[in-house]
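>>> sequence unknown, structure follows:
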């Protein structure tokens, strides 16, 4: 008898066919929440889940006694109760590496767009306000030769820094990461304490994962440490930055601008002033949103789930302890 999986992510016809050859598949198109009655009713019989953007809580897992593995079509896993998963020996898989370069492209796009005021000045032209040569009030700032401070220096952080150092001759500083001697040699990167990095950098790019330790990591204190000419870019998770403090810092001119792909609440609240601020470039969480990357992420998740449910080690396993518990039992 085939194992049963619930699919609620964007999967191609070929990927669905691949899963269907191995398992009995129930698909939930457009699933917005785990509170969906049909989804909750199907959970008790599920051996595997594959999807993204749906929070999986400990309470939900209690209704899934047969669950063996979850393949998340994402890198971040703050939507999952890791303690409950590991206690149950449920494998959680994600999709690192696959989206590194694409997300780094998004980060550097925000650096360039904020520095050169691209969105603001494109709107200026669209409104018909370009009636004469622009003056200093519309000038941007250079990116090449400036100091890029990376808050977090994992795969994505390193990829952003590589673009800056090798493509734009930027000085790279990094914080909130263990020493990276290989990257220091490759990019001339230097490690700093967070406060030092903030004071030194012209561009501060946030790439740390969200955890209780990093929630509101960038708050009022940290923003006041930055140069008034500095630009903050967040491609990590929205709650890593205290949004209220950021709005105040932007309004008061404590920092020059912000480029944001993530927010504390997503989709962004209509009441938020951020998208209406001239010195903010706000994007709808497009970090990995290209056809090629999203398809590759979905394929990695499919491969992970097939391996996990057939007793093999997944390619990208988040909770190693669950694997050890399962195989040492």
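Perfect, I can see it now. The structure presented is a predicted model; accordingly, all values stated were derived computationally and were not measured.
>>> For the rest of this, base every contact and every neighbour count on C-alpha atoms.
OK.
>>> what residues are up against the closest residue to residue 117 other than its chain neighbours?
Closest residue in space to residue 117, ignoring its immediate chain neighbours: residue 140 at 5.9 Å, by Cα to Cα, 6 or more residues apart in numbering. Contacts here follow Cα atoms under 8 Å, 6 or more residues apart in numbering; on that basis residue 140 touches 115, 116, 117.
>>> next, the one to line up against it:
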């Protein structure tokens, strides 16, 4: 009898076909009604799960009897109740590294778009407002040779720093739980306390993991430290930011602009942010290129197959269930 795999989100078609050739595959379908009810029914005899973007915990995994692995097609794993998975001895794997450069590209896209008012000017031009030479209302901010402050110098943060240093001659400041000399020295990056970074940076990019220490890391006090011409970019997680404090800061014009790819609630369909011209809003597309999503799906597939064939996956997050 084939082992059973539950697919709980959209998945690359090539990977799905490979899974269907090897295993008994069941797909969770929102059109069939309550998702949690479907999960509780399907995980009873499931050996593995694969997907992303779904909260998985005791409420929808309680019936699982033989589940070996949840293979997440993502880097972040805040959607999963790790304590519960450890208790049930279920591996959780993720897909790090393959999306680093793509997400760093997006961070710079947000920086450039927010600093140069790209979305606003795009609409302004299409609406027929370009009738004479542009004036102060259309002016943006320079990026070249400015101070770039990065909060979280992990793989993605370091990739953003490289783009700033080599591509835009930027001065790199960073704040992290610990100094990272091996990453910082080639870029002449300077380690700073958080307030110092905020006070001295022209651009602030948030690239931290979501954890107990980083939740609501950027609140009103932190936004008040930023310069009035500064641009704030978040490609980390929405919960790292006090969203209402950010909205108040943008409304008051206390910073120049913000570029956001993540939010406290996702998907985001209504928000005060949408009415503000000094914010660029994207729908959590940090890794959303065809090439990168293919690589992520491939890595998630390998993690799943390793677990089902008795091997420890390369990127399992809880190998000892501790």
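That came through, no problem. Predicted, not measured: the structure shown is a model, and the values here were computed from it.
>>> For residue 52 of structure 1, the count of nearby residues, please.
Close neighbours of residue 52 of structure 1, defined as other Cα atoms under 10 Å, add up to 23.
>>> quick one: contacts of the longest helix belonging to structure 1?
Using DSSP state H, we find that the single longest helix of structure 1 is helix 291-309. Contact partners of helix 291-309 of structure 1, identified using Cα under 8 Å, 6+ apart, comprise 3, 9-12, 15, 19, 22, 47-48, 50, 68-74, 91, 93-95, 98-99, 102, 288, 313-316.
>>> List buried residues within these.
9-11, 15, 19, 47-48, 50, 68-74, 91, 93-95, 98-99, 102, 288, 314-316 (16 or more other Cα atoms under 10 Å).
>>> and residue 147 of structure 2, how far is that from residue 169 of structure 2?
9 Å (Cα to Cα, to the nearest Å).
>>> and if you look at residue 225 of structure 2?
Counting by Cα to Cα, the gap from residue 225 of structure 2 to residue 169 of structure 2 is 24 Å.
>>> re the thing from before, what's the offset of the longest helix of structure 1 from the middle of its chain?
Chain-centre distance of helix 291-309 of structure 1: 17 Å, with Cα atoms, centre = their mean, to the nearest Å.
>>> now swap in stretch 238-245 of structure 2 and tell me
For stretch 238-245 of structure 2 - counting by Cα atoms, centre = their mean - the centre lies 14 Å from the chain centre.
>>> Stretch 94-104 of structure 2 too?
The chain centre lies 10 Å from the centre of stretch 94-104 of structure 2; the measure is Cα atoms, centre = their mean.
>>> picking that back up, can you list the contacts of residue 140 of structure 1 in TSV and add neighbour count, distance to residue 283 of structure 1 and secondary structure?
Converted to TSV, the contacts of residue 140 of structure 1 look like this (neighbours: other Cα atoms under 10 Å; distance: Cα to Cα, whole Å; DSSP: H, G, I helix; E, B strand; the rest coil):
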residue	neighbour count	distance to residue 283 of structure 1	secondary structure
115	23	16	helix
116	17	16	coil
117	21	14	coil
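>>> on that earlier part again, neighbour count winner among residue 147 and residue 169 of structure 2?
Ranked by neighbour count (other Cα under 10 Å), residue 147 of structure 2 and residue 169 place residue 147 first, with 21 against 16.
>>> The more buried one corresponds to which position in structure 1?
The alignment partner of residue 147 of structure 2 in structure 1, by TM-score structural alignment, is residue 147.
>>> and the gap between that match and residue 122 of structure 1?
Distance from residue 147 of structure 1 to residue 122 of structure 1, by Cα to Cα: 26 Å.
>>> Give me the most central residue, structure 2.
residue 236 (4.6 Å; Cα atoms, centre = their mean).
>>> check contacts around it.
206, 207, 208, 209, 210, 262.
>>> And the fourth one, how far from residue 29 of structure 2?
With distances defined as Cα to Cα, the gap from residue 209 of structure 2 to residue 29 of structure 2 amounts to 30 Å.
>>> So these two - more neighbours on which side?
Comparing residue 209 of structure 2 with residue 29 by other Cα under 10 Å, the one with more neighbours is residue 209, at 18 against 15.
>>> Check which helix or strand the nearest residue to the more buried one once chain neighbours are set aside maps to.
Among residues not flanking residue 209 of structure 2 along the chain, residue 236 sits closest, at 6.5 Å (Cα to Cα, 6+ apart). Element membership for residue 236 of structure 2, per DSSP states H and E: none, as it lies in no helix or strand.
>>> so when I look at residue 245 of structure 2, I'm seeing a strand, right?
No - Residue 245 of structure 2 is assigned helix when assessed by DSSP: H, G, I helix; E, B strand; the rest coil, not a strand.
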